[in-house]
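> Test case, fold it:
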Amino acid sequence: MTIILTLDKISMPKGTEFTPLERGKIIGLRDAGWSFAAIAKHIGRSVAGVSKFWRNKETYGMTKRSGRPRKVCDRSKRRIVLEAKKAGSSSNRVKSALGLQISSRTVRRVLQRTSHMNYVKRNRTPKLTTRHKVARRTWARTMVQLRTDWDRVVFSDEKKFNLDGPDGLQYYWHDLRCEKETYFSRQNGGGSVMVWGGFSSQGKTELAFLEGRQNSFNYQETLTNYLLPFGEAFHAGRYIFQHNNASIHASHSTKDFLKSCDVTVLDWPALSPDLNPIENVWGILAREVYRGGKQYMTPQDLKSAIQGAWENLELSRLRSLVKSMPDRASDVLEVKGKKTNH
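As a prediction, the model looks like this:
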C-alpha cells in the first residue's frame, strides 16, 4: 500500500521553536520515509534543526530558554507609562513613585520604546486661576453665540527677538562623524529687538520696530502710524481691533485714544496667548529668522532678517490662522477654560 501525503509548504522564521503543527509534520514525513533534507525544504527550516528535533523529539521544548530574563513585566510597563503620563515626571521620580526594583535607566528605556511617549521640554505658560478659566469660557461662549466675523478682526501684539537666538536651549541632530556644533551666548542674549505687528484676513500691517521702554503714549503713536493706516486701506475703517491686556494697552489713556479714533476693540480674556493667532505668526518668523541656529552680531542685522521674514509671510497662511478662530473658541469650551493646543 502506498501512502501519499499532500501537505502545504509553510515558512517559519529560522531560530524559533518548532510549532506543534511542524513537529507533527516532521514525525509524519519521517515515518513516511522522507529525508531530513526533504522535510527541511518542505517546511522552510534548516536540516540541522529538523535532525536535532528528531533525535530529541521526546524532550523537545522542555528545556528552559537561555538569555537574560526580562527585568520588567508587561504590567510594570503599563504602570510606568501611566505614572509618567499622570505626573509628567522624570524617570527617577516615576521609579520612586512606583517603588520599582529597577534602575532609572530601565524606566527611561521603557518610556522611550513606547510609541506615544516623547521626552520634551516644557513650554513656559501663564498660570490660569479659576477666575481666568471662567473668563475664558465666558469669552468663548460669547464669541460662538455672536458668530463673530473674524475676517474683520485685526490681531496684534509685540514680540522680542534676541540677537543670540530664541530663549531656551537649542537642539539639533548631531552627526557623530563631525565636530560638535556650538553657539555663543552673551549676557541678556546680546541685546534684542522689539517689534509690533498686526494682521487680518486681508493682509498685514507694516512692522513697527520699537525703541526704548514702551508706555501708553508710545503705544498710541505706534497705533497711529501702523494700525490706523492699515485699517483704512484694508477694511475701509470698519474693523475690530484685538490686543491683549498689557498695561499700556488697557490704560485709560489708550482706551480714550482708541475711542476717539472710532476703533472698535475686541474684548479679550487675560493670560490667553493661545487664543491669539499672531502668536503663531511670531513662531513662523522665529523659525525663519533663526533657521540653522543663526545668530546676529548687530541689531540692524537682526532687524533686516525680521523684516524679510515678515514680508515673506503669505496671505494664505494668515487667512488659515484667522479661520482657526472658531475652533479656538470651541476648544476653550471643551477644555473648560484651560489652555488649548493652538
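> Please count neighbours and contacts with C-alpha atoms only from this point.
OK.
> List the buried residues of the longest helix along the chain.
For the chain, the helix with the greatest residue count under DSSP state H is helix 130-146. Residues of helix 130-146 classed as buried by neighbour count (16 or more other C-alpha atoms under 10 Å): His132, Lys133, Val134, Ala135, Arg136, Arg137, Thr138, Trp139, Ala140, Arg141, Met143.
> From those, pick the one nearest Gln112.
Set against Gln112, the nearest of the buried residues of helix 130-146 by C-alpha to C-alpha is Lys133 (34.0 Å).
> The closest one and Ala140: what is the separation?
The spacing between Lys133 and Ala140, counted by C-alpha to C-alpha, to the nearest Å, is 11 Å.
> Report the buried residues of stretch 239-253.
By 16+ other C-alpha under 10 Å, the buried positions in stretch 239-253 come out as Tyr239, Ile240, Phe241, Gln242, His243, Asn244, Ile248, His249.
> how much space is there between the fourth one and Leu223?
In this view, Gln242 and Leu223 are 12 Å apart by C-alpha to C-alpha.
> Next secondary structure after the strand or helix carrying Ala233?
Secondary structure assigned from DSSP states H and E places Ala233 in helix 228-235. Scanning forward in sequence from helix 228-235 by DSSP H and E, the next helix or strand is strand 240-242.
> after that following strand comes which helix or strand?
Toward the C-terminal end, the helix or strand that comes next after strand 240-242 (DSSP H and E) is helix 247-250.
> Can you give the contact residues for that following helix?
Here helix 247-250 makes contact (C-alpha atoms under 8 Å, 6 or more residues apart in numbering) with Gln214, Asn215, Ser216, Tyr219, His243, Thr254, Lys255.
> now, among those, which is nearest to Ala37?
Checking the contacts of helix 247-250 one by one against Ala37 (C-alpha to C-alpha), the nearest turns out to be His243, at 80.9 Å.
> Here is a second sequence; please produce its structure as well for comparison:
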Amino acid sequence: MGQKKDLTGSEKSKIVRYLAEGCSTLKIAKLLKRDHRTIKRFIQNSQQGRKKRVEKPRRKITAHELRKVKRAAATMPLATSLAIFQSCNITGVPKSTRCAILRDMAKVRKAERRPPLNKTHKLKRQDWAKKYLKTDFSKVLWTDEMRVSLDGPDGWARGWIGKGQRAPVRLRRQQGGGGVLVWAGIIKDELVGPFRVEDGVKLNSQSYCQFLEDTFFKQWYRKKSASFKKNMIFMQDNAPSHASKYSTAWLARKGIKEGNLMTWPPCSPDLNPIENL
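Here you go, the predicted structure:
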C-alpha cells in the first residue's frame, strides 16, 4: 500500500475543531479516515510549537584587543581565527566577526612550500657563501635541464574566465610525447647548447655522463683552450645523477676536478641564473 499524503490544511482545521468539541484521537482518525498515529503526531507537534531562537549578545572588540589580535595574527599566520582570538584571551566573538576583523588586517594567501632547513643545511649555506665570496662568476658555467612542452609549462592550466563563461578544455596526450628535455649552460655572455636529451632516456648517473660526452664535451668543451679549461668552474645542482660518486669521478677524469666543480648546498633555492632564461 502506498504512503498517504500529509495532512491538508482543511484536515488540520477539522482536527482542531474536533479537539475543541472533546473528541478523542481515535474518533478523529475515524472521522477523517486517517491513521490515528498521524493525528496524534500532529497534535504533539502543535503542542510543542517552534522554539524561538535566542540570539547571543554580540561581543564588542576594544582598540586594545584589536592590537593584540593583530600581533597574534602576525606571530601565527597559519592559525585559525578561533585560535588567534583564544591566544589573546578574547571569547564570545562569533566566527563571522572574527573573520571580518582579520580580513581588515591582512589578506588570505596560500603558504609557500619550501624544504625544511635544519642547522646543518644552514651551516653548509654559509660555508658555500664564504667559499665563493671572491669567485669571479664570469668564469662559472651554470648548467641545468628543462622540459619544454607543446602544451605550455607542465601543470599550468589557468586563465581569466569571465562570469557565466565556460572554462576552456585542455586536451590530454594519452601516450605522452608532448615535450622534450633539453640541457643547456651559460658562461659570461655565451650560451652553451641547448642540447636535447633523446626521447625515452632516463638520466641516471651513467646516461647523464654519456649525454655530456656526446654533446657538451664533443661539441663545446673540446674546442676551448687549455687556459680556459683550467679557469672554468662547472656548476650543476644536486640532482642524484649529478651529485653521485660515479658522475663526480667521471667528471674528474675529464678534467673537471674538485677545484673546478662547484659544490651546491643542500635544499638550496634556485639561484642559478640560467633559471631566468
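> After superposition, what is the TM-score?
TM-score of the superposed chains, computed with TM-score structural alignment, normalised by the length of structure 2, equals 0.59; 208 aligned residues with a C-alpha RMSD of 3.7 Å.
> could you point out which element follows the longest helix of structure 1?
That would be, after helix 130-146 of structure 1 and using DSSP H and E, strand 153-162.
> name the helices or strands packed onto the helix or strand harbouring Leu102 of structure 2?
Per DSSP H and E, Leu102 of structure 2 falls inside helix 95-105. Under the contact criterion of 3 or more C-alpha pairs under 8 Å, 6 or more residues apart in numbering; DSSP states H and E, helix 95-105 of structure 2 touches helix 63-75, helix 81-87.
> The first one aligns to what range in structure 1?
Counting by TM-score structural alignment, helix 63-75 of structure 2 pairs with residues 74-86 of structure 1.
> buried stuff in the matching stretch?
Buried residues in stretch 74-86 of structure 1 (16+ other C-alpha under 10 Å): Ile80, Val81, Glu83, Ala84.
> contacts for that stretch?
Residues from elsewhere that reach stretch 74-86 of structure 1, judged by C-alpha under 8 Å, 6+ apart: Ser90, Ser91, Val94, Lys95, Ala97, Leu98, Val107, Val110, Leu111, Thr114.
> make it 6 Å
Around stretch 74-86 of structure 1, nothing counts as a contact under C-alpha atoms under 6 Å, 6 or more residues apart in numbering.
> Generate a markdown table for the buried residues of stretch 74-86 of structure 1, with distance to Asn188 of structure 1 as supplementary columns.
Below are the buried residues of stretch 74-86 of structure 1 laid out as a markdown table (distance: C-alpha to C-alpha, whole Å):
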| residue | distance to Asn188 of structure 1 |
| --- | --- |
| Ile80 | 40 |
| Val81 | 39 |
| Glu83 | 38 |
| Ala84 | 35 |
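> so what's Glu112 of structure 2 up against?
Residues counted as contacts of Glu112 of structure 2 (C-alpha under 6 Å, 6+ apart): none.
> Show me what it aligns to in structure 1.
Under the alignment (TM-score structural alignment), Glu112 of structure 2 maps onto Asn123.
> Same check on Phe216 of structure 2?
Phe216 of structure 2 maps onto Leu227 in structure 1, by TM-score structural alignment.
> what do you get for Arg125 of structure 2?
Using TM-score structural alignment, Arg125 of structure 2 pairs with Arg136 in structure 1.
> what do you get for Ile186 of structure 2?
In structure 1, the residue equivalent to Ile186 of structure 2 is Phe199, according to TM-score structural alignment.
> Now do the same for that match: helix, strand or coil?
State at Phe199 of structure 1, reduced to three classes by DSSP: H, G, I helix; E, B strand; the rest coil: strand.
> which one of the buried residues of stretch 74-86 of structure 1 is nearest Pro269 of structure 1?
The nearest one, if we look at the buried residues of stretch 74-86 of structure 1 relative to Pro269 of structure 1 and count by C-alpha to C-alpha, is Ala84, at 32.0 Å.
> list the contacts for Arg152 of structure 1?
Counted by C-alpha under 6 Å, 6+ apart, Arg152 of structure 1 has contacts Tyr239, Ile240.
> measure the aligned partner of it in structure 2 to Phe234 of structure 2 for me?
With TM-score structural alignment defining the correspondence, Arg152 of structure 1 maps onto Lys139 in structure 2. Distance of Lys139 of structure 2 to Phe234 of structure 2, computed by C-alpha to C-alpha: 9 Å.
> Check Gly185 of structure 2 too.
For Gly185 of structure 2, the distance to Phe234 of structure 2 equals 10 Å [C-alpha to C-alpha].
> Please apply the same query to Ala79 of structure 2.
Distance, Ala79 of structure 2 to Phe234 of structure 2, by C-alpha to C-alpha: 44 Å.
> do the same with Ala129 of structure 2
17 Å.
> Now do the helices in the stretch 201-342 of structure 1.
216-222, 228-235, 247-250, 252-260, 278-289, 299-311, 315-323, 325-334 (DSSP state H, counting those that start in this stretch).
> and Ser156 of structure 1, which of those helices is closest to it?
Closest to Ser156 of structure 1 of those, according to C-alpha to C-alpha: helix 278-289, at 6.4 Å.
> Quick check: buried residues in that closest one?
Ile278, Glu279, Asn280, Val281, Trp282, Leu285, Ala286, Glu288, Val289.
> which helices and strands sit right next to that helix?
Counting contacts by 3 or more C-alpha pairs under 6 Å, 6 or more residues apart in numbering; DSSP states H and E, there are no secondary-structure elements packed against helix 278-289 of structure 1.
> What's the separation between the nearest residue to Lys230 of structure 2 once chain neighbours are set aside and Asp154 of structure 2?
Spatial nearest neighbour of Lys230 of structure 2, excluding adjacent residues (C-alpha to C-alpha, 6 or more residues apart in numbering): Asn260 at 7.7 Å. Computed as C-alpha to C-alpha, the Asn260 of structure 2 to Asp154 of structure 2 distance reads 34 Å.
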